[in-house]
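Engineer: Quick one: sequence and predicted model below, then my questions.
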Amino acid sequence: MQVDEISRAETFDATTAHAVDLPRILTGTAYVTDGDTIRIQNTQVRLFGIDAPELHHPYGKKAKWAMVRLCKGHCIRAEITDEDEHGRTVAKCFLPDGRDLSEELVKQGLAIDWPRYSGGKYKHLEVAGRRKKLWLADARQKGRLHVWEKFDARRKDEHDK
């Protein structure tokens, strides 16, 4: 595991002579947290542009294990694009053969495009009817967090019985 030569450092754009912040690249083994979050070199990385179910939501464990199967035994390349509102590193993550992890999970029907962040990059790959199955992720994207709260409360009530 190493950080590529390109690190988050200031350099100058030759045409404009303005400082440019180069992207940071992480490479290494990925520890999978859930369907859209991995850890590389002790850095928690949120996959760019998609939303996968939380572990305790329907299809959450399937999404995590699909990501484990994709990453297992591979050196993952994470091209850091941003930091989200929760302070997590956001990155476009790739397998050694160049496949985009976000794209692969959407194609498997275990994540949906998050247009607010992706610009719709993965929308065309969504499996038909998947937003209905991943309704909690869809509700989050639409700002309907009361749906999550209701689901979590019902689940807690069932667990307490």
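Structural biologist: Yep, it's here. Quantities reported herein were computed from a predicted structural model and do not represent experimental measurements.
Engineer: Only C-alpha atoms from now on, for both contacts and neighbour counts.
Structural biologist: Fine.
Engineer: Which strands and helices lie in contact with the strand of greatest length in the chain?
Structural biologist: When the chain is parsed with DSSP state E, its longest strand is strand 76-83. Contacting strand 76-83 under the criterion 3 or more C-alpha pairs under 8 Å, 6 or more residues apart in numbering; DSSP states H and E are the following elements: strand 25-28, strand 89-94.
Engineer: Would you tell me which helix is longest in this protein?
Structural biologist: For the chain, the longest helix by residue count, based on DSSP state H, is helix 145-160.
Engineer: List the buried residues for it?
Structural biologist: Buried residues in helix 145-160, counted by 16 or more other C-alpha atoms under 10 Å: Trp148.
Engineer: second one coming, line it up with the first:
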Amino acid sequence: MRQFFLLITVFFLTAFETIPKTWKVIAIADGDTFTILENNKPIRIRVDAIDAPEKGMPFAKASKKYLSNLCFGKMVTIHAVTIDRYGRTVARASLTDGKDISTEMIRAGYAWHYKKYSKDILLSNLEIQARKNRVGLWKDKEPIAPWEIRKLHRKGISTKKILEASRQ
């Protein structure tokens, strides 16, 4: 099974190297996932190196809106990194003007630098600056990272009260 997954990953990453370099963003799922259209087939892109608030979390709608304003309907360049367990292409993405989407989402305070998967010093520094400036989700006194919420869900712990408390 592991070899099959590796084969599929290599296939998709190779496909991205051989098709045109820019695609139009046709949908925004949340603050770190959007959809492009390639040969009339929708492809979900998970933005590399960031983690944005999940649906139901504080700033989830604002994060999604910021990503939408940044790239919806625009052309993006995709640099595939891997395929995640949900079948999404994890990729660095940039606008045709060169703006990196991961960088812009962190700079605006609408995503965390996902240090578990990225050691990018620039992104770490941008997150620190966003925290200091209290922009975006950093307006919240103690924002809860999405990976912490997912960890609690995996343990079967309800996060409803935790999320309600963080909104106050």
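Structural biologist: Received, thanks. A quick note: this is a predicted structure, and the numbers were derived from the prediction, not measured.
Engineer: Quick check: Thr9 of structure 2 touching Ala80?
Structural biologist: No: using C-alpha atoms under 8 Å as the test, Thr9 of structure 2 is too far from Ala80 to be in contact (10.2 Å).
Engineer: the more surrounded of those two?
Structural biologist: Ala80 (21 against 18; other C-alpha atoms under 10 Å).
Engineer: tell me the contacts of the more buried one?
Structural biologist: Residues counted as contacts of Ala80 of structure 2 (C-alpha atoms under 8 Å, 6 or more residues apart in numbering) are Leu13, Phe16, Thr89, Val90, Ala91, Arg92.
Engineer: Just the buried residues from those, in PyMOL please.
Structural biologist: Here is the PyMOL command that selects the buried residues among those (16+ other C-alpha under 10 Å):
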select buried, resi 13+89+90+91+92
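Engineer: What remains of the contacts of Ala80 of structure 2 once you look at structure 1?
Structural biologist: Of the contacts of Ala80 of structure 2, the ones still in contact in structure 1 (both residues aligned by TM-score structural alignment, their matches' C-alpha atoms under 8 Å) are Thr89, Val90, Ala91, Arg92.
Engineer: Isn't the second one up against Arg46?
Structural biologist: Yes: here Val90 of structure 2 lies in contact with Arg46, judged by C-alpha under 8 Å, at a distance of 4.6 Å.
Engineer: Find the centremost residue of structure 1, please.
Structural biologist: Centroid-nearest residue in structure 1, with C-alpha atoms, centre = their mean: Leu47, separated by 2.2 Å.
Engineer: Just send the contacts of Ala80 of structure 2 back as JSON lines, with distance to Pro143 of structure 2 too.
Structural biologist: Converted to JSON lines, the contacts of Ala80 of structure 2 look like this (distance: C-alpha to C-alpha, whole Å):
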{"residue": "Leu13", "distance to Pro143 of structure 2": "34"}
{"residue": "Phe16", "distance to Pro143 of structure 2": "35"}
{"residue": "Thr89", "distance to Pro143 of structure 2": "27"}
{"residue": "Val90", "distance to Pro143 of structure 2": "24"}
{"residue": "Ala91", "distance to Pro143 of structure 2": "25"}
{"residue": "Arg92", "distance to Pro143 of structure 2": "25"}
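Engineer: Tell me, how many residues neighbour Met67 of structure 1?
Structural biologist: Neighbourhood size, Met67 of structure 1 [other C-alpha under 10 Å]: 25.
Engineer: Oops, could you answer that again for Tyr31 of structure 1 instead?
Structural biologist: Residues lying near Tyr31 of structure 1 (other C-alpha under 10 Å) number 19.
Engineer: got a list of what it touches?
Structural biologist: Counting by C-alpha under 8 Å, 6+ apart, Tyr31 of structure 1 touches Ile38, Arg39, Ile40, Val68.
Engineer: just these now: which is nearest Ala153 of structure 1?
Structural biologist: Of all the contacts of Tyr31 of structure 1, Ile38 has the smallest distance to Ala153 of structure 1: 27.2 Å, by C-alpha to C-alpha.
Engineer: Go ahead and confirm that closest one touches Val45.
Structural biologist: Yes: taking C-alpha under 8 Å as the definition, Ile38 of structure 1 is a contact partner of Val45 at 5.2 Å.
Engineer: between those two, which one's more packed in?
Structural biologist: Val45 (27 against 24).
Engineer: just checking, that one touches Thr33?
Structural biologist: No: applying C-alpha under 8 Å, one finds Val45 of structure 1 not in contact with Thr33, separated by 9.4 Å.
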